[in-house]
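> Sequence and predicted structure below; questions after.
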Amino acid sequence: MSRLKNQKYHLIGSHSAVKKCLWVHNALTQGRFCYKCKFYGIESHRCVQFTPATLWCWNACLHCWRVRPQDLGLSDKDLMRLPSVDDPEVIADLAIEEHRRTVSGYRNVAPKNMWEEAMDPKHVAISLTGEPTLYPRLSELIQVFHKKGLTTFLVTRGIRPEVLASLEEEPTQLYVSLETWNKEMYDFFNRPLISKGWEKTLETLELLPSFSSPTVLRITLIKEFNMSDKDVKGFARLIDKASPTYVEPKAYMHVGGSTGRLSRDSMPSMNEVLDFAEKLAAETGYRIASYSVPSRVVLLTKLEGPIIRYGKGCPNAWRTEEIGDEFSGEYGQPESF
């Protein structure tokens, strides 16, 4: 746990955590927002980056840049279930409290109205680290956040479709993260701790059309691994199966713990991400609606306009032009895009 604290995780109860996102800082000090503002209307300074399962995950993905439990010497057996289950109301209250703690020091730095807004968060990204569907009371937690006036983005690897199918209340938006499109690739790259991880992932994709809330397939792109024309066709088949509202091809970033497993050459440029996205659009019938250079991500959809219902949004929503920040990115200063 000391390693997590050194990386500025704010630990909550026995299994949850909050961490201030770099884009919270950028929004408060520079007026620059994360791509989720441009794509979906999320105001970065009002977004809580949170997880209810800090160290628990059923995958050991090679590209993971967070603190992986395997890196801390925990065994697979330790990761199968949470050691205890904290109350969702308590977790939600503490998550909001810790977010406020992380932004309280900006009072004399940020514009007054933005600081006041940051102290009153309106969105929670259930995505910080770990696999959130391992928290047994996830459905209740989503309900609690919604009752408190926060929207929710739930990000999952899709390894527990039964949990998603049993949600009594859907998240505001559901993300499923993918890097692979067949079992062989999945077993090699995503390193599941259970025997039918890929089959579970396919079950999740088949479940997505039943959701009334928007769904997203995020495809993390790794050079020399999943960006060939064959890969385009493979991912297109999964998109056809899942019929997501959005698809986000996004570059792997060579940061954190992943630097010991993948090389810097594995990180595609923005132009390479765009090229892949164009091929995927042609294969699926989706269109490129927008992109963000700092985060090296492209938005594909069949919608004609954005669903800006999560916040005030950004002035350049769904426009491809950047706002003068092409060379300052989410993960620092890459040499080139």
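Received it, and whenever you're ready, just let me know what you need. None of these values were measured; they are calculated from a predicted model.

> Going by C-alpha atoms from here, please, whenever you check contacts or count neighbours.
Noted.

> Surely Glu131 is in contact with Thr156?
Yes: assessed by C-alpha atoms under 8 Å, Glu131 is found in contact with Thr156 at 6.2 Å.

> which SS class is Ile288?
strand (DSSP: H, G, I helix; E, B strand; the rest coil).

> Contacts only, for Glu179.
When contacts are counted by C-alpha atoms under 8 Å, 6 or more residues apart in numbering, Glu179 touches Tyr186, Phe189, Asn190, Ile219, Thr220, Leu221, Ile222, Asn226.

> Next one for the comparison:
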Amino acid sequence: MDLGEGGAAPVILADWLDRSLTLWHTHRIVLASLTSLCVVAILLRRRRSRLAQRDSSPGLEKAEWLAEPGQAIPKISSNEQIESASRNADPLTSVQARKPRPAAARTVAGRKPVGSRALRNSQGLAEPSQIQPLIFFSSLTGTTERLSKTVAAACESLSSEQSSILKSEVYDLSYIDLDDYFISGPKTPKPAAGVRYFYVLLIPSYDIDTILNTFLAHLDETHNDFRIDTAPLSTLAGYTVFGLGDKEGWPSEEKGFCSQAVEVDKWMAKLTGRKRAYPLGLGDVKGNIDQAVKDWTTGTCHVLQELSISGSLGEGVPGSGDAMESEDEEEVETTANNEVEFPDSGRNKRRKLANTTDLEDVGGKSVPMAIDFTTTTTSSSSSSSSSPTSSTPAPLKAMVPIESPTHAALTKQGYTIIGTHSGVKICRWTKSALRGRGSCYKNSFYGIASHLCMETTPSLSCSNKCVFCWRHGTNPVSTTWRWTIDPPDMIFQGAKEGHYRKIKMLRGVPGVRSERFEEAMRIRHCALSLVGEPIFYPRINEFVGLLHGERISSFLVCNAQHPRQLQDLRRVTQLYVSIDASNKDSLRKIDRPLHRDFWERFNSCLDILREKRFEQRTVFRLTLVKGFNVEDEVEGYADLVAKGLPCFVEIKGVTYCGTSTSSSAGLTMQNVPFYEEVVAFVEALNAALKRRGLEYGIAAEHAHSCCALIASERFLIDQKWHTIIDYDRFFALLEAGQDFKPEDYCKQTPEWALWGNGGFDPRDERVDRKGRPKDAKKGEEVPRKVETSGIGENGNLDF
């Protein structure tokens, strides 16, 4: 077919398109890559062209070549003018103007750049806003607390002169939750924007176990916890430490002078990323300590002032935390035998021997393995060079040495220290009972006259720092037992001697009844509470056995933090567990436990108590603290009772001791509930238990202790409460060696002790605060304020 001229063009075009499409489908990957490269090359060429045009005018400043066409170019001659022009420019232009320009090489003269903005720009730091100094201290004798106030006054004077430095806040390490300040910086309900925190730590050093041991262990665990960044406190603006020591006992730093402060300083350097703002200060408490603190505080204030202006710790300044200055903090001292050297001063007494050898690395190497010989006799071969070497464990120390400030403080408070870790004390209810003025709540609930009761503890150490504890800050705190262990018989004899000696001292007190004085010389009951954690004592079962051997009943109180010891505990007359909060957050705020798994330990102890409820009398002890654990926690407490099913639930208003230590813990008289408030709580809790189908009822009260008792209906026999203990029956069953239940040794509760009757023993005489008799027959109302609850000597336990 002849298409002619007009038909040839379409055919050729169609053929070309067909060939092009075939070529594209065959080589489309290669062609696409070439096209992309061409586009990128064109873009790069255009960018280089613009840069060349920009660099062709060397006389123009940054503001000139950023100016829009037709815009007036300001004449700028200083950094301040650049800053002003940038603020007045377009926002987008201002952002671009702050981009750094390539700078020529310059000679470092060894001085900081002049001007706060130049300094910040050189370090790439943001504009500083405000600095909040936080001062931390720990004190047993009061010296460090006094000096911390001096430092706070100096910082406050500085803040009045410079608004960028906020008023300092002072915290006692014994009264704070370490997790709130030493894991990721301060935890505040409403964190202030732009505020940077500066830590000032005043650390004394003691050769006994105090909160500082716990603090150091916390810093250690935080740094080595794989779940936490190795420098979690790097957000701080800086830190500085001052140590207080005694050169008479530890003449040099190598021998222990200010050892704990040195260790705190090194841990803080690691946790903050080496942000030591001012060098570690050291002072001798028996020297001119005030002048040393004053000089150190002056230097610290200079650093704070500079930090508030420049926003950084500076360059090349001693104590700036520079890596070159702090690199030795990772080093470990070694001996000639390449063994880690830990001085006996106490600085490293928490640490174990560090250069241990993994068993997998022993093969093929002649590395002697340490062996702990359990006897003093060794064969001749054991002394040869080829035999293993022996390592003698370091001798354990006393919990409360005689020369320690803890011993002095507790003795001043009326304690008789027994051995190295035990104590005994006379309760003020004992003095009241001797004069016929009434016994404590145990007389109303369980039939224990206070003048027949000995209050003691085989362990002055505790694993909690409760806000309502009377002795907080003076008794040792720890999570593990690491001291010498005194024999139970020595503690038992020492406790009896100390108790009788104190009873004899009361025979000259006006009003003491002779018949009760004679009765008091025969101990019938022992309250294992006082201060510390009795169950912490490793040989507690032997000690309880000695009590029962002389027919002395045992009331043991624990804080639900030692489930293994609680599980291993043998039968006592009555077993208490302190239930100070109904949920995890409240328990952490009130008890301030040292264990990080405190809530898991708490619940484990409740499970154990549930198992023991048919073997011995179990008691939940609730201490009500307004503002902490009263409001909206009834249902939570009811759930805990349902979990543990105790025989009894004691509810008591907190006792305020009226000292500065209580206010430091955040406790004031405003936190003490009126008795009407305790009554309302008891009735609400009882109703919550009824709603859960639990068989409990309000059995008794002792209004004068601001205390009430909810009992299981196991003790409601023939519609009458039987909460009193039949002690003769208890010991008869115990000595017979047969199994028995709590219901087997109970007696009927007297009428005057029942709920609604006040709980005051009619055999005693009620008196007012001045000792004047009250005529109960005139219909005088039972005191509704916990004024007389101050008679209790232990605060939360009133034993």
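Everything's here; your move. Since the structure is predicted, the reported quantities are computational estimates derived from the model, not experimental observations.

> Top of the contacts of Glu179 of structure 1 by number of neighbours, please.
Most neighbours among the contacts of Glu179 of structure 1, by other C-alpha atoms under 10 Å: Leu221, with 25 neighbours.

> Tell me which residue of structure 2 matches up with that residue.
With TM-score structural alignment as the criterion, the equivalent of Leu221 of structure 1 in structure 2 is Leu624.

> Now tabulate the contacts of Glu179 of structure 1 in JSON lines and tack on distance to Leu208 of structure 1 and secondary structure.
Output for the contacts of Glu179 of structure 1, formatted as JSON lines (distance: C-alpha to C-alpha, whole Å; DSSP: H, G, I helix; E, B strand; the rest coil):
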{"residue": "Tyr186", "distance to Leu208 of structure 1": "20", "secondary structure": "helix"}
{"residue": "Phe189", "distance to Leu208 of structure 1": "23", "secondary structure": "helix"}
{"residue": "Asn190", "distance to Leu208 of structure 1": "21", "secondary structure": "coil"}
{"residue": "Ile219", "distance to Leu208 of structure 1": "16", "secondary structure": "strand"}
{"residue": "Thr220", "distance to Leu208 of structure 1": "19", "secondary structure": "strand"}
{"residue": "Leu221", "distance to Leu208 of structure 1": "22", "secondary structure": "strand"}
{"residue": "Ile222", "distance to Leu208 of structure 1": "25", "secondary structure": "coil"}
{"residue": "Asn226", "distance to Leu208 of structure 1": "23", "secondary structure": "coil"}
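
> Those into CSV, with extra columns for distance to Pro244 of structure 1?
CSV is the format used below for these (distance: C-alpha to C-alpha, whole Å):
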residue, distance to Pro244 of structure 1
Tyr186, 20
Phe189, 23
Asn190, 21
Ile219, 12
Thr220, 16
Leu221, 18
Ile222, 22
Asn226, 20
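
> Of those, which are reproduced in structure 2?
Retained in structure 2 by both residues aligned by TM-score structural alignment, their matches' C-alpha atoms under 8 Å are the following of the contacts of Glu179 of structure 1: Tyr186, Phe189, Asn190, Ile219, Thr220, Leu221, Asn226.

> which one of these sits closest to Val298 of structure 1?
Top of the list for closeness to Val298 of structure 1, among those and by C-alpha to C-alpha, is Ile219 at 10.1 Å.

> Verify the stated contact: the closest one with Leu178.
Yes: using C-alpha under 8 Å, Ile219 of structure 1 is in contact with Leu178, at 4.9 Å.

> counterpart of Pro249 of structure 1 in structure 2?
Using TM-score structural alignment, Pro249 of structure 1 sits opposite Ile651 in structure 2.

> Same question for that match, what's its three-state structure.
Three-state assignment for Ile651 of structure 2 (three-state DSSP): strand.

> Just tell me the aligned range of the lengthiest helix in structure 2 in structure 1.
The helix that spans the most residues within structure 2, counting by DSSP state H, is helix 4-55. Following TM-score structural alignment, helix 4-55 of structure 2 has no partner segment in structure 1.

> Spell out the residue ranges of the helices in the stretch 101-250 of structure 1.
112-118, 138-147, 161-165, 183-189, 197-207, 229-242 (DSSP state H, counting those that start in this stretch).

> Assumed Val298 of structure 1 was part of a strand.
Yes: Val298 of structure 1: assigned to a strand according to three-state DSSP.

> Quick check: chain neighbours aside, which residue is closest to it?
Nearest-residue entry for Val298 of structure 1: Tyr291, 4.2 Å, with adjacent residues in sequence omitted and distances by C-alpha to C-alpha, 6 or more residues apart in numbering.

> how many other residues sit next to that neighbour?
Tyr291 of structure 1: 28 neighbours (other C-alpha under 10 Å).

> before we move on, what about the one 5 residues further on?
Close neighbours of Arg296 of structure 1, defined as other C-alpha under 10 Å, add up to 24.

> That one matches what in structure 2?
Using TM-score structural alignment, the partner of Arg296 of structure 1 in structure 2 is Cys706.

> In this structure Lys652 of structure 2 contacts His704, no?
No: judged on C-alpha under 8 Å, Lys652 of structure 2 makes no contact with His704 at a distance of 10.6 Å.

> between those two, which one's more packed in?
Taking neighbours as other C-alpha under 10 Å, Lys652 of structure 2 and His704 compare with Lys652 leading, 30 against 24.

> What distance do you get for that one to Val557 of structure 2?
Distance check for Lys652 of structure 2 against Val557 of structure 2: by C-alpha to C-alpha, to the nearest Å, it reads 15 Å.

> next one: Ser444 of structure 2
Relative to Val557 of structure 2, and taking C-alpha to C-alpha, Ser444 of structure 2 is found at 19 Å.

> what residue of structure 1 takes the place of Tyr415 of structure 2?
Checking TM-score structural alignment: Tyr415 of structure 2 goes with Tyr9.

> residues contacting its match?
Contacts of Tyr9 of structure 1 by C-alpha under 8 Å, 6+ apart are Ala17, Val18, Lys19, Lys20.
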